[in-house]
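> Okay, predicted coordinates and the sequence, questions at the end:
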Amino acid sequence: MSRYDSDPSKCSKTDLLGPWKKEEYTVNPFGTSRVDSPFQKHADVKSLFSEQFLRLKALVQEIAADPNHQSRGVVLAGNPGSGKTHLIMRFAGEMINANRILFIRQPNNPDAVFYHVYARMLESLVERVPGTDYTQIQYLLAKSFSSIIINEIRKLEKPSETMRSMDALLSQSYLNIYRGLGGSDTEIRRKNWRFIEKRTLEWWGNTHGFGGEGSAIVKALIKYCSYSDIGRREIIRKWLTGSELSETELRSTGFENRVDTMGLEGFAVEAIRVLGKLSIEDEPLIVVFDQLEGLKYNEELLINFGEAVKELFTHIPNTLMIFNLFPERWEAYAAIFDPSVVERISQNSVFLNTPSRNEMREVLECRAKEAALDLTTLFTPDELAKIVNGESIRTVLNNASDYYRLKKDNIPLPQPLSSFKDRILVEIRQLKEEISWIKKHLDFSIPAFQETGQSEKISKLLENYATSAENEYEEILLISDADDAGKLQVMLRALGKSTQLKVGPMKKGHKAVPENVMVRTGRGKTTVTGFLHIRGNAFTSRLKNFNELAESHPYTFFQLIRDERQEKITAKVAVQEINRLKNRGNGVVVSMDRDNRVLFESLYRLITDIQNRDIDMDLHDAVKVIKKLHQDYWLIRLLEDDY
């Protein structure tokens, strides 16, 4: 008898069907072997890594009980496919009703680490809290502002009847801040929110100081809560992302554009600090840094990330920062980071060991049971023994998936590497990459790559990524110039490893230009690709400087990319600057349409997943196939001298 027969709560379904009733069940229960973010839902064996789960939970509780609310770091170390992100998914699922879960994928631009972190925080904060009608940001602000207002009212000697009513209402449920402050009476609602804004800003100044931009950010968050009009809330959302507002939008909100004076990095740091300070009135934040293994491919980015993390520990209170890493990668990073960075990140350590064969089987049983299937009916004892004989949970799930396809759809098992020798060659490639990254002077030859079978596998992976990118296309709230430029740099460094290639931004003194990547091939061809998704005066001034660069470098090709989802540029001077670039012999303006964006994101995802060893594939082999499959794509052609 399976252990789940006596504990049905561990998996959702207990009525087991016959194995091959195709009309009743068509989805491969083992087909998903990865967790992409902690907000996803996958079958979960609660007993697996239960001690590590309790350790993480205890750290959050310790921060909450600390009168100083000091932030703490923890390295969550485990080999590829060991279940690090899956454990975070379980952790998030239990903690998200009280704590805010912020998921930060690998940064990609050395000059925009803080903004990358902030942008990913905003993406996480708009995730809906399961079982509710509210997002994480709405919960954070409701609890924080309600707590502040209740305390402020109770300090008054003679609060008015309105104030006492507000105290009672918010004490009953802090979510009443959205649904009970005046009801349908617009004037009462406005009056109540003016009181909340006044008292909260006074509290902020008295508690955290009047300097910096913190008060303006707090005010924007209050406006975001108070506005019922979707259009006005969208204006505030744009301001909070660092986007420039039009004169009309500024007049309607009473705000000022601050990013040009502070810079995006400065604005991001201040906004992150505000979120951390507000969380003291709520519960500790949980910030998860994932997919960090690929940082090794850009040492400048790695070092800047370490310095940024040190600043985050200084600026953000009340936060548990979790760093998901391979054990050997953390040891390598620790040798590069400043000791103060290492000390903060590895203040605590949690290790995930390889599960036993019985635990691997429990994972399979849970997946099968969730699909109302019986594992022992699906596979023979001999097949199960082969399936669970994997080095990681991911490998075991992939093995089960292959056998499932064989049984259900008569799809042959994938051919393993043709021999033990081939398997060793893949390991040698990976070992060479690891050693050369650390020592940078090893050189030994590796037999030529055999393309057989790889093209089909990579094509299938890109199809899967494209499907995901298509689904997310309309939901993306923040399109960042720096993020796109960073992604392009990551891809070009990977794709151009076999060629003599220089990659970096082109600058114009201290003048602001579009975030850009300059590519110079071994034969001397130079292309500058700029991204300009912003609008307003910042768009015009940056494009004007970009045009001046193009005029002063007549033998360099300049292309400017703007996402088609952004507002159309209509200002007279801006349109003139666009035409100025278009009419040059060495310039072009490109609208990044849906197909262009989907392929761009798919290639980035494939490359970074290989770098982070989420996919068991040699990067150099994959690059050869990518270049062949998409040889006409503009990104690939950047590496060619005839582009």
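Arrived safely, thanks for sending.
> going forward, measure contacts between C-alpha atoms and count neighbours the same way
OK.
> Can you show me the helices along the stretch 501-643 of the chain?
Ranges of helices in the stretch 501-643 of the chain, per DSSP state H, counting those that start in this stretch, are 536-552, 572-582, 594-611, 619-629, 634-637.
> and what of the stretch 201-350 of the chain?
214-226, 230-240, 247-253, 259-279, 299-315, 327-336, 339-345.
> Which among those helices is found nearest to residue 481?
helix 259-279 (10.9 Å; Cα to Cα).
> same for the closest one, what does it pack against?
Judged by 3 or more Cα pairs under 8 Å, 6 or more residues apart in numbering; DSSP states H and E, the packing partners of helix 259-279 are helix 113-125, helix 136-155, helix 214-226, helix 299-315.
> With adjacent residues omitted, what lies nearest to the residue nearest in space to the middle of the chain?
Centroid-nearest residue in the chain, with Cα atoms, centre = their mean: residue 105, separated by 3.6 Å. Ranked by Cα to Cα, 6 or more residues apart in numbering and with sequence neighbours excluded, the top spatial neighbour of residue 105 is residue 290, at 5.1 Å.
> Comparison target, given below:
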Amino acid sequence: MSYLVIDTEGNANLEEIALIDSSGKLIYHAYTQEYSPHHPQPKPLAQIVADLRRLAQGKTLVFHHADHDLKILKQAFDQVNQDWLPNPIFCTWSAAKQCFPNLAGYSLEYLSKHLGIQLESGYFNSKLAHDASYDALFTYHLYRHLTHAQLKAQNVPNPFANSRVDNPFQHYPDETTIYQPQYQQLTATLQDIQRDPNHQSRGVVLLGEPGSGKTHLIMRVAQNLLRHNCLLFIPQPTHPDNIYHHIYSHTLESLRERVDAHHHTQLDYLIAKSFVEILKTFPQTSKTEELLSLLTADPLNLFHRLGAEGSERRRQQWQAIEKLVLRWWAEQNFLTGSTENILKGIIKYCSYRDPNRRHQIIRWLSGTDLDPEETNLIGLPPWSADLDRNTFALEGMKVIGRLSLLDRPLIIVFDQLEALGREENRDILLNFGDALKELFTRIPNSLFILNLFPDRWQHFQTQFDRATVDRLSQTVLSLDLPSLPQLQALLQSRLPSGIHLQALFTADDLSDILGQPSIRAILNRASAYYRHYINGIPLPPQVQVVPTASNLAARVQRLETELQTLKQLLIPLLPAHGPSIVLSPPLRDPSPSADLVETLDPYLRTTEAQLRAAYPQEAIIDSTADIGKLRTIGNALQGIHPLPMSTLRLGQCKLPDHLYFSDQKRVIAFIQVGPSSMYGQLNNFNQLVIAHPELQFLLLRDARLKPPSKKATATQAALAALNNSPNGKYALLTQDDRIHLELMHRMITDIQNRDLEIDLTQAVRYYLDHRDPPLIAWILGRD
């Protein structure tokens, strides 16, 4: 709803009226024929009333001293037998008394002079007062001033500050008219899968430039459908060798997301609704009929009506549930590989309400080898030390997909994938494409959604198998910039009730804001104007948008990487005692720009706070994923330091996941396995340390993982041997170290995915200079 500023002149009867619209323009000025006939071209009162009714439709009416104006206007409406308008009313006189108590006066003249309000003609001139158009213009500016004052007094947080959705389980204001056709197409595709007798999975490619709102649209899907469909959010894989496990791990993390105020998770909903359908397939006894009646009324009674936590009754009830589910599973010929144990783990997860037990079971479901004491507590068997994590992960995804056949289709969203188009990530991209092809074949009843930039999708099509491309692109949806009215509605939806967008910003402000190239850029510019008006922070200059290919940043970074590679190939070919030739990266200003600091500092503070809050809840800690993150950081460092990376071998022995930095002669490894599985990898690692006395080795283990028992003498001896070696060290990856690793990786991928539009090399250099992460310092030999 917009607003209309009105000023009237007259005693008992309406003689003159002026209307100012929300842009500050005089859109109507008239004298009444009945009471001001001496003015040129007066209008009949009936016409003025009709014009006001038309122009005021759907708007808040703003007056100074509203009682006086309303008395005159209502009299005019009565005189022509018209009902008064139902519009909301705002009185600047009353609002000024609340915002600025104890002033000497509250007349329009006094307030305008007190607040320094002026028009092009100057400050308020009493000789020109009592002209409706003159007074209305000052009332318009007073109203805008009062809007700013109200926001300052109420200390309202910047409503435009959050311009991006990191994952669809977050909650942000949503203007549902934006991309509603695309939303409807997504839900229609889900219905098609549901109605398909074969429940064949389908693909959707959701295309949009950076900041267009792809993840935000998926957030709308989650907010509306999470009680009915499980939504799995899968970010970019980090390593070519663990694609399936990456997808499965994030599937488990997504299934832990809460759906309602009672802390029921997506996995709770899936099991509860699936079990009702399974129960219906068996011959009914009096006991099962009673249970079926209870669960049909509300499937979530499964968690609240089967006995108290820890009681014998609850234990027996859940044992019976497990038996029935496994029997049904066997009858469907689904018992293959690890599926029986995975299904048992899912049921066990749902049987507990204790978050610590659930946390342990999620780790177990991810294939983590828990300590025997932990597996005994949760009543699940240990995994084999030879478990193939990717094969296991695919089995886990099949279990989730088959459970969904008893409920509704899964929504599997792959997001933040743009960096996979970079040359250094080509191996990840190719393996990811192969994994998608396999998932389409193996996982039924699923809607696969890929969120991508248009140019990235063009590139992916040249890399993926043709069959994969065809399955993914069954539906292609584009998110173009919404219309101006939709964008204005989006900005208005962010504001507190009663605050008008056009009162906060001028017409020129809105022209600048709405002229930005994406929704995110529009919100960021609105945020800058808000800080300017409400917090007094200078407004950043307008950024001229230069039309370039959206992958320009990626091409520049790729070129720099290839130049460094060329350098590494050429230098060994140069004569040992010939003229010295030095190849250097392009010269850059070592000091970061003010714009970079202004953008990066708040981002780092906010993201670090999120990571620290999530640190205790993280359930799945994976060595391969951690090495993948470190590899991403290493690639980003190439613009500052030549950092060739590879791996070492020790015959056929299994080594901890690691990276070898040949120029620095350093090796860093992670051993994020269960305590009982540490010895084999640790012993092999020690042999590697002995075999390479010229290198320095660092073996890390996340501090949240259970340490090896003191009774595990062989493991303890191997750790001591590593720490006593001249070139090896074992250490815990502390919370601060973990935050540095995750924060640097998040910053780099956000820049590569253009969620954070700043220069990558400058950002990495700024992080190193101002945060000095110890792990990176060790790799670079700065320790």
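Thanks, I have the structure now. This structure is a prediction, so every number in the text was calculated from the model and none was measured.
> Superposed, what's their TM-score?
Remark: TM-score between the superposed chains equals 0.90 [TM-score structural alignment, normalised by the length of structure 1]; 624 aligned residues with a Cα RMSD of 3.1 Å.
> sorry, back to before: need the counterpart of the residue nearest to residue 105 of structure 1 in structure 2.
Aligned by TM-score structural alignment, residue 290 of structure 1 pairs with residue 415 of structure 2.
> where does residue 116 of structure 1 sit relative to residue 265 of structure 1, distance-wise?
9 Å (Cα to Cα, to the nearest Å).
> Compare the helices of the stretch 201-350 of structure 1 and give me the one nearest residue 403 of structure 1.
Between residue 403 of structure 1 and these, the tightest spacing by Cα to Cα is seen for helix 327-336, at 31.0 Å.
> which helices and strands sit right next to that closest one?
Under the contact rule (3+ Cα pairs under 8 Å, 6+ apart), helix 327-336 of structure 1 is packed against strand 72-78.
> now the strand it packs on: which residue numbers in structure 2?
Counting by TM-score structural alignment, strand 72-78 of structure 1 sits on residues 202-208 of structure 2.
> and the helices and strands packed on helix 259-279 of structure 1 as TSV, adding distance to residue 568 of structure 1 and mean neighbour count?
TSV is the format used below for those (distance: least, Cα to Cα, whole Å; neighbours: other Cα atoms under 10 Å):
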stretch	distance to residue 568 of structure 1	mean neighbour count
helix 113-125	23	22
helix 136-155	29	20
helix 214-226	25	20
helix 299-315	33	18
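> Format those as CSV; extra columns: distance to residue 634 of structure 1.
Formatted as CSV, these follow (distance: least, Cα to Cα, whole Å):
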stretch, distance to residue 634 of structure 1
helix 113-125, 25
helix 136-155, 38
helix 214-226, 39
helix 299-315, 25
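> Which among these is found nearest to residue 515 of structure 1?
Using Cα to Cα, the nearest of these to residue 515 of structure 1 is helix 113-125, at 13.2 Å.
> ok, back up a step: pretty sure the residue nearest to the centre of structure 1 sits against residue 289.
Yes - using Cα atoms under 8 Å, residue 105 of structure 1 makes contact with residue 289 at a distance of 6.0 Å.
> Which residue in structure 1 aligns with residue 530 of structure 2?
In structure 1, residue 530 of structure 2 lands on residue 404 (TM-score structural alignment).
> roughly how far apart are the closest residue in space to its match that isn't next to it in sequence and residue 300 of structure 1?
Distance criterion Cα to Cα, 6+ apart; nearest residue to residue 404 of structure 1, sequence neighbours excluded, is residue 28 at 7.0 Å. Per Cα to Cα, residue 28 of structure 1 is found 42 Å from residue 300 of structure 1.
> Likewise for residue 23 of structure 1?
Applying Cα to Cα to residue 23 of structure 1 and residue 300 of structure 1 gives a distance of 54 Å.
> just residue 424 of structure 1 next, same as before
Counting by Cα to Cα, the gap from residue 424 of structure 1 to residue 300 of structure 1 is 32 Å.
> Ok, residue 405 of structure 1 next?
For residue 405 of structure 1 relative to residue 300 of structure 1 (Cα to Cα), the value is 44 Å.
> same thing with residue 326 of structure 1?
With Cα to Cα as the criterion, residue 326 of structure 1 and residue 300 of structure 1 are 20 Å apart.
> go on, residue 605 of structure 1?
From residue 605 of structure 1 to residue 300 of structure 1 the distance is 21 Å (Cα to Cα).
> ditto for residue 632 of structure 1
Distance from residue 632 of structure 1 to residue 300 of structure 1, by Cα to Cα: 31 Å.
> swap in residue 618 of structure 1?
Residue 618 of structure 1 sits 24 Å away from residue 300 of structure 1, going by Cα to Cα.
> Likewise for residue 122 of structure 1?
Distance from residue 122 of structure 1 to residue 300 of structure 1, by Cα to Cα: 25 Å.
> Next, count neighbours for the closest residue to residue 234 of structure 2 other than its chain neighbours.
Distance criterion Cα to Cα, 6+ apart; nearest residue to residue 234 of structure 2, sequence neighbours excluded, is residue 414 at 4.8 Å. When neighbours are counted by other Cα atoms under 10 Å, residue 414 of structure 2 registers 20.
> Confirm for me that residue 45 of structure 2 is in contact with residue 78.
No - at 10.8 Å, residue 45 of structure 2 does not count as touching residue 78 under the criterion of Cα under 8 Å.
> neighbour-wise, which of the two wins?
residue 45 (21 against 11).
> so how far is residue 587 of structure 2 from that one?
74 Å.
> One more: residue 383 of structure 2?
53 Å.
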